[in-house]
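A.B. asks: Structure, please.
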Amino acid sequence: MRTAIVFLAVATLAGCAGIQSPLSPAGDQAAALHSLFTLMMIVCGAVYLIVLLGIVWSVLRSGTQRRFDSASGGERRLDRGLYVAASAIVIGLTVLIVGSFIADRALVAAREDDAVIVRITGHQWWWRIEYRDPASGRWIETANELHLPLARTTRVQLASADVIHSFWVPNVAGKIDMIPGRRNVVHLTPRRLGWFRGQCTEFCGAQHAHMAFDVKVDGQAAFDSWLARQGSARAPRRQSGRGASVFVQVCGSCHRVRGTEARGRAGPDLTHFASRRSIAAGTLPMSRGGIQGWLAQPQALKPGTSMPTVPLEPADADAVATYLETLR
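C.D. replies: I've put the predicted structure just below:
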């Protein structure tokens, strides 16, 4: 029994840190919400303790005094107890209201006029991500992987192409819904380098659990270099060969690779596909086997996904997988 309790405690605490936890804040917004959560736990814990002490006191008192004696001042003691309880409730609620107001002001204060602008659109079940190039003003599209500059605010404009989704990067900021026909905004100001994990937190269909995205926080110079690479088209010399030809013919109506005849918009932009950490919004790790498996059986790996099963000869499938591995 003791071993089971220890195991349960360890397993529970394991969820309190890592790359997807609101209890390990790595951004201004997450830190403000974490402080509010801590305050709520302290206030609610104090109230819970007071209630328990009141119950214990009542039980002990009932054992020594079976009858309520008004002549001994029992009513006055009861009134005082009610006043104390009511005062504690009012004080607790006041503290929570003030804490909520301070947290809200902290979220607003994190906004910056020169923020990086990003548009994210939720699809069943993947993420279209677009960055506005500060130099040219054009939009640079990628998918399923969000890059953020350290210690600088990113203004993320959220929308949905189909049903209600919800955007959440627990370590960096709170969650916000993505509603069809409406554009919501969330601000992200990360304070720690590294990889984090985001997730859709509004049930949006059969593959809701397979609608994740990776988040990379880089220094400003590294972020600028990454964005410049993402804005570049593929070199023509890398677009020749059997794999490129088959891809354009079979996949080009749904996917786009800049600099080629593949100009589809139904699915993710694959211009720099192989530079990402995962395939199909976190469903598979980026690897040769993962690419081949996804090409062969997308409906088996992610039932209901918009990508159909494409009948390719083994040699053609291998050539397309080889080509996709070059898209970095």
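A.B. asks: From now on I want contacts and neighbour counts done on CA atoms only, so please keep to that.
C.D. replies: Fine.
A.B. asks: ok, S160 - how many residues close by?
C.D. replies: Neighbourhood size, S160 [other C-alpha atoms under 10 Å]: 23.
A.B. asks: how much space between it and L60?
C.D. replies: 59 Å (C-alpha to C-alpha, to the nearest Å).
A.B. asks: same question, F247
C.D. replies: Applying C-alpha to C-alpha to F247 and L60 gives a distance of 79 Å.
A.B. asks: Same drill for those two, tell me which one is more crowded.
C.D. replies: Ranked by neighbour count (other C-alpha under 10 Å), F247 and L60 place F247 first, with 22 against 11.
A.B. asks: Could you also give me the structure for this next sequence, so I can compare it with the first?
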Amino acid sequence: MSKNRSRFAAIALLSSLTLVLSGCSAELQRGFLPDASGVTNHTDRIIGLWTTSWIVLLGVGVVSWGLIAWALIVYRRRIGATGLPSQLRYNLPIETLFTVIPLILVVGFFAFTARDMTAIEAKVENPDVHIEVIAKQWSWDFNYVDDNVFDSGIQAQFTGKEENIFETLPTLYLPVGKSIQIELNSRDVIHSFWVIDFLYKKDMFPGHTNNMYFTPLKEGTYVGKCAELCGEYHSMMLFNVKVVSQSDYDSRMGALATQGNVGQLSTEYDRNQNLPGGDPTIRG
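C.D. replies: As a prediction, this is how the structure comes out:
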């Protein structure tokens, strides 16, 4: 009997040590999310919600696993035992506990998620920069509304000869420290605008405009992609986001104007020209 107890105790101790030591890694502390702390004004909030949720759920898991192990050990069949053990039914306290605790968890998760979603989705009345992103099979168009210039991209070209495929992708430029409004539209089917390190994505529907509001806080190059299966070359619908200084952003706007990319790409290039809501060639 003592040998079995020692074995169970050793297994429990080893499992606990493994869990505690693995929790020291930075990757696990942020719940296996990208290292996106401080990338935008929303990423820390998202990381906090995600990791706190996992901590709570792991706590529930540890209690549940402990109770299961306890029941297996304490109520196991002894040598020489025959017949069925005494059967217990209608244990009102336990059934109440199993109802109340999940209800508290669900209400809590809902409340904190609703709080953070409200903050993330809050409209910025006077953003510093207004950009329209238009998705298309299988690339992206960018209208820099305030500067009246545009950039149009083609899908990723995997020829096998390029040294860095990301250098060939369409690139969205954003000035660091400025509030941004991204207006999201689609030319054909449902797409989804996803910048991985921004920890947020939003669907893009033909005939309907969605908006994102955020402030990029760290300069750098970030990977973006379509996150909604949109056809044969969905996996090649990639783009870059460059968060740069205001002077570099102004230089980029000037370069687009010099290239002749003056004006705005409109809905005349949309594949869907029979959507309800009036003349589809007029931008709202």
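A.B. asks: Wait, a strand at Y222 of the second structure?
C.D. replies: Yes - counting by DSSP: H, G, I helix; E, B strand; the rest coil, Y222 of the second structure is located in a strand.
A.B. asks: Now which residue in the first structure aligns to it?
C.D. replies: When the first structure is aligned by TM-score structural alignment, Y222 of the second structure is paired with F196.
A.B. asks: before we move on, what about L58 of the second structure?
C.D. replies: Aligned partner of L58 of the second structure by TM-score structural alignment: G45.
A.B. asks: So the closest residue to A212 of the first structure other than its chain neighbours: helix, strand or coil?
C.D. replies: Setting aside the residues directly before and after it, A212 of the first structure is nearest to Q199 in space (C-alpha to C-alpha, 6 or more residues apart in numbering), at 4.4 Å. When classified by three-state DSSP, Q199 of the first structure comes out as strand.
A.B. asks: and Q199 of the first structure, what does it touch?
C.D. replies: 166-169, 211-213 (C-alpha atoms under 8 Å, 6 or more residues apart in numbering).
A.B. asks: Give me the neighbour count for the match of L58 of the second structure.
C.D. replies: G45 of the first structure, neighbours per other C-alpha under 10 Å, totals 12.
A.B. asks: Can you list the residue ranges for helices in the stretch 151-284 of the second structure?
C.D. replies: Here the stretch 151-284 of the second structure has its helices, by DSSP state H, counting those that start in this stretch, at 246-258.
A.B. asks: Show me what N143 of the second structure aligns to in the first structure.
C.D. replies: In the first structure, N143 of the second structure lands on E130 (TM-score structural alignment).
A.B. asks: So its match belongs to a helix, correct?
C.D. replies: No - secondary structure of E130 of the first structure (three-state DSSP): strand, not part of a helix.
A.B. asks: how far away is it from V43 of the first structure?
C.D. replies: For E130 of the first structure, the distance to V43 of the first structure - C-alpha to C-alpha - is 42 Å.
A.B. asks: Kindly report the same for D133 of the first structure.
C.D. replies: Distance from D133 of the first structure to V43 of the first structure, by C-alpha to C-alpha: 46 Å.
A.B. asks: quick one: which helix or strand includes T94 of the first structure?
C.D. replies: Assessed by DSSP states H and E, T94 of the first structure sits inside helix 74-109.
A.B. asks: Same check on D114 of the first structure?
C.D. replies: Under DSSP H and E, no helix or strand contains D114 of the first structure.
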